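Colleague: Predicted model and sequence follow; I will ask about them next.
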Amino acid sequence: MAALSLIPNSSPALAQASAAQAAGRTKPSPLAPSEIVAAAPKADWTAIPASDLLVMDLAPDAKGRPRRVVIQLLPPPFSQGWIGNIRKLAGAHWWDGLSINRVQDNYVVQWGDGNAEDKAKAKPLPEGLAVMPESEYTTDDLTVVVPFGKEPIFEGRKHALRNFGNNRDAYAATVGFLDGWPIAYGGGGRLVGSTFETNAWPIHCYGMVGVGRDLPPNTGTGAELYVVIGHAPRHLDRNIALVGRVIEGIEHLSSLPRGTLPLGFYASPEERTGIQSIRLGSEVADLPLYEYLSTESESFAKYADARANRRDDFFIRPAGGADICNIPVPVRRAQ
């Protein structure tokens, strides 16, 4: 049986060189995606403002350990009406004392007012919440500049959407990354000179947070939220508002007992997990600084290519492409 030797505190390049030597190769194998991320310079990381974070503290687990979930809210121009409501709800401490009411296997975890269907017991919502039309599930605040003989340049309100390698997609004409988020676009548009005006929308990947709603034309207020804990339900894209993603603590949601009623709802209030509080990050004194790997950086380009074409030692054949949700944007505590 071959023995694997680990080199404490060694660099990824040194570890690869050692592995290559042990395997009889003269050159180190290409870096794995995680090694590319670890080697990314500080300049390639973008800080996430605390005001763009939502911090959910659940009731302690059975052993008394705290359970904190940190959510990053989507930036403009996406879903800002719902996000404005979420900021009001958090500012009013509306979720305090409510619960997680639904856990559906390979699908979503949902939280809010477990008595929302009973008008006599439902918790009143704060005044002044906005009502959004279905058209707000997408944005047309994005233009595509097409220089002759060159790759398109995607711009809109100073945003730049970056494609990655082979970006075929079953649910959209094109997918890519915009300011650190997975985005789809191309659902119609018009060509004006060298500029193509199109619409774009965020994507239901693992860990994304959306707004629960009733049947159309209801679009939800943001009081009922869910997070994806299974295979990316892309059929929900453009049908429900996405407002953010979990960047830390998703294990506290994905490991919860599954509900036994239809759609994963719990059969009794006793099965629900209580919510101690939900606050904007700017209100949380002990919150660390988080940052994401800029999707405009060379490090991210290398990382995305490595995710789509695994060339490190474990793999035999590169896939030649990757689903957009299989290229999660790296997020870390600031170093």
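Modeller: All right, it came through fine.
Colleague: drop to CA atoms for contacts and neighbour counts, all remaining ones
Modeller: OK.
Colleague: what's near enough to touch residue 171?
Modeller: Residue 171 makes contact with 234, 235 under the criterion CA atoms under 8 Å, 6 or more residues apart in numbering.
Colleague: and it, which of the three is it?
Modeller: coil (DSSP: H, G, I helix; E, B strand; the rest coil).
Colleague: try residue 47
Modeller: strand.
Colleague: Centroid-nearest residue for the chain?
Modeller: Nearest to the geometric centre of the chain sits residue 245, at 3.5 Å (CA atoms, centre = their mean).
Colleague: residue boundaries of the helices in the chain?
Modeller: Ranges of helices within the chain are 12-22, 33-39, 80-91, 251-254, 298-308, based on DSSP state H.
Colleague: any chance of those in TSV, plus mean neighbour count and distance to residue 101?
Modeller: Converted to TSV, those look like this (neighbours: other CA atoms under 10 Å; distance: least, CA to CA, whole Å):
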stretch	mean neighbour count	distance to residue 101
helix 12-22	16	43
helix 33-39	17	35
helix 80-91	20	18
helix 251-254	18	11
helix 298-308	21	35
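Colleague: Mind putting these into TSV with distance to residue 155?
Modeller: Below are the helices of the chain laid out as TSV (distance: least, CA to CA, whole Å):
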stretch	distance to residue 155
helix 12-22	35
helix 33-39	26
helix 80-91	19
helix 251-254	35
helix 298-308	18
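Colleague: try this one side by side with the last:
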Amino acid sequence: MKWMGRIGILGAVLSATIFATTCARGQDDVWRRLDPENTLYIEMDRGRVIVELAPDLAPKNVEQLKRLVREGRYTNTSFYRVIENFVAQGGLEVDVEDIPALPAEFEWEMGRLDGVTPVESNDPFADKTGLYQGFALGYDSKEGREWAIHCPGVMAFARENEADSATSDFYFPIGQAPRHLDRNLTIVGRVLQGFRFIQGAYRGDRDIAGGVIGSKTLRTAIKSMAIAADLDPADRTRLEVINTSHPRFLEQLDAQRNRKGAFWHHGPTSFVDVCTVPVPVRLGN
């Protein structure tokens, strides 16, 4: 992994005012536009959920997800298993013979990704953590491996016990980060907008059928899913995301790491949980 900068330049709180000033100064290279080919729309009754897909992290899993979306497999499906403070799981619910099982892409060899911004070197679940295009990563220096972290709002493929058994169904962590799942399931994307629609899904009971909602009328519907590139430009939501490897972003986060001011009566810890680092999103032109 090619870490940019130094450990200790990230902060826990991002100042929206500072970034608004940055934009006013015309430094729009701080922002990057989403690639329509790797932008997923989930249409729900309450609105659109926008997910940035991560082919750099899980190329084979993302490829299959996009194929299934384009085949219309997720039209009129639902979030059928929703557990409070854990996950919202959706998709086909049953195995389909013509959908092949996927190889696990839980982790990969260190050094595959360029432009990883370091966050913390004392994480309880990893030797180091970082950000890659807004995706939280963990790193094991002894094994030379890195992986995507289960922060709230990531999209990952569900599977059976076998590592290579994921096919079509997916889930989103909707509570605290379930970091015990790291390196055990394949993360394919993360929500950039509309997460509240998933968080508002009807809950099942963890103690009854593992949270599967028995009544289909109670399940929260997925009307359709689409890849942005397949839609008319007028029907796309043009989003831009902060470039998490940009020096300006690092400067502002460094300034926020050790928070000061009249509000603080006991100095906050300088430890940064990578899942709490804000990665702002804005509407583009």
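Modeller: The structure has been received and is ready for your questions. Owing to the predicted nature of the structure, the values given are computational and were not obtained by experimental measurement.
Colleague: re earlier: residue 207 of structure 1 is nearest to which of the helices of structure 1?
Modeller: helix 251-254 (9.4 Å; CA to CA).
Colleague: now the closest one: which residue numbers in structure 2?
Modeller: Helix 251-254 of structure 1 corresponds to residues 196-199 in structure 2, going by TM-score structural alignment.
Colleague: By how much does the matching stretch deviate from structure 1 on average?
Modeller: Its matched residues in structure 1 lie on average 0.7 Å from stretch 196-199 of structure 2 after superposition (mean CA distance after the TM-score superposition for structure 1).
Colleague: Surely the residue nearest to the centre of structure 1 touches residue 75?
Modeller: No - using CA atoms under 8 Å, residue 245 of structure 1 is not in contact with residue 75, being 11.3 Å away.
Colleague: Going by residue numbers, what spans are strands in the stretch 151-300 of structure 1?
Modeller: 153-156, 159-162, 174-178, 181-192, 195-202, 208-211, 225-228, 242-248, 273-280, 290-293 (DSSP state E, counting those that start in this stretch).
Colleague: can you redo those as JSON lines with distance to residue 13 of structure 1?
Modeller: As requested, those are exported to JSON lines (distance: least, CA to CA, whole Å):
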{"stretch": "strand 153-156", "distance to residue 13 of structure 1": "34"}
{"stretch": "strand 159-162", "distance to residue 13 of structure 1": "27"}
{"stretch": "strand 174-178", "distance to residue 13 of structure 1": "28"}
{"stretch": "strand 181-192", "distance to residue 13 of structure 1": "29"}
{"stretch": "strand 195-202", "distance to residue 13 of structure 1": "35"}
{"stretch": "strand 208-211", "distance to residue 13 of structure 1": "33"}
{"stretch": "strand 225-228", "distance to residue 13 of structure 1": "35"}
{"stretch": "strand 242-248", "distance to residue 13 of structure 1": "28"}
{"stretch": "strand 273-280", "distance to residue 13 of structure 1": "40"}
{"stretch": "strand 290-293", "distance to residue 13 of structure 1": "20"}
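Colleague: how about these, which one is nearest residue 104 of structure 1?
Modeller: Among the strands of the stretch 151-300 of structure 1, strand 225-228 sits nearest to residue 104 of structure 1 (CA to CA), with 9.7 Å.
Colleague: which bit of structure 2 covers that closest one?
Modeller: The aligned range for strand 225-228 of structure 1 is 170-173, by TM-score structural alignment.
Colleague: Name the surrounding residues that touch the matching stretch.
Modeller: With contact meaning CA under 8 Å, 6+ apart, stretch 170-173 of structure 2 is reached by 85-91, 150-158.
Colleague: Drop the exposed ones from the residues you listed and show what's left.
Modeller: Neighbour counting by 16 or more other CA atoms under 10 Å classes 86-91, 150-158 among those as buried.
Colleague: quick one: which of those is nearest to residue 75 of structure 2?
Modeller: residue 91 (9.1 Å).
Colleague: Just give me the closest of the buried ones among the contacts of stretch 170-173 of structure 2 to residue 45 of structure 2.
Modeller: residue 90 (14.8 Å).
Colleague: quick one: the closest residue in space to that closest one that isn't next to it in sequence and residue 216 of structure 2, what's the gap?
Modeller: Computed as CA to CA, 6 or more residues apart in numbering, the closest residue to residue 90 of structure 2 that is not its neighbour in sequence is residue 79, at 4.0 Å. Using CA to CA, to the nearest Å, one gets 10 Å for the distance from residue 79 of structure 2 to residue 216 of structure 2.
Colleague: Check residue 236 of structure 2 too.
Modeller: Counting by CA to CA - residue 236 of structure 2 and residue 216 of structure 2 are separated by 30 Å.
Colleague: How many neighbouring residues does the alignment partner in structure 2 of residue 101 of structure 1 have?
Modeller: Residue 101 of structure 1 maps onto residue 80 in structure 2 when the alignment is built from TM-score structural alignment. A count of nearby residues for residue 80 of structure 2, using other CA atoms under 10 Å, gives 26.
Colleague: Residue 80 of structure 2 contacts residue 215, correct?
Modeller: No - counting by CA under 8 Å, residue 80 of structure 2 stays clear of residue 215, with 9.1 Å between them.
Colleague: just to revisit the earlier point, of all the contacts of stretch 170-173 of structure 2, which comes closest to residue 138 of structure 2?
Modeller: Proximity of those to residue 138 of structure 2 (CA to CA) peaks at residue 150, which lies at 9.8 Å.
Colleague: The residue mapped onto that closest one from structure 1: what's it in contact with?
Modeller: Counting by TM-score structural alignment, residue 150 of structure 2 lines up with residue 204 in structure 1. Shown in contact with residue 204 of structure 1 (CA under 8 Å, 6+ apart): 228, 232, 233, 234, 236, 237, 242.
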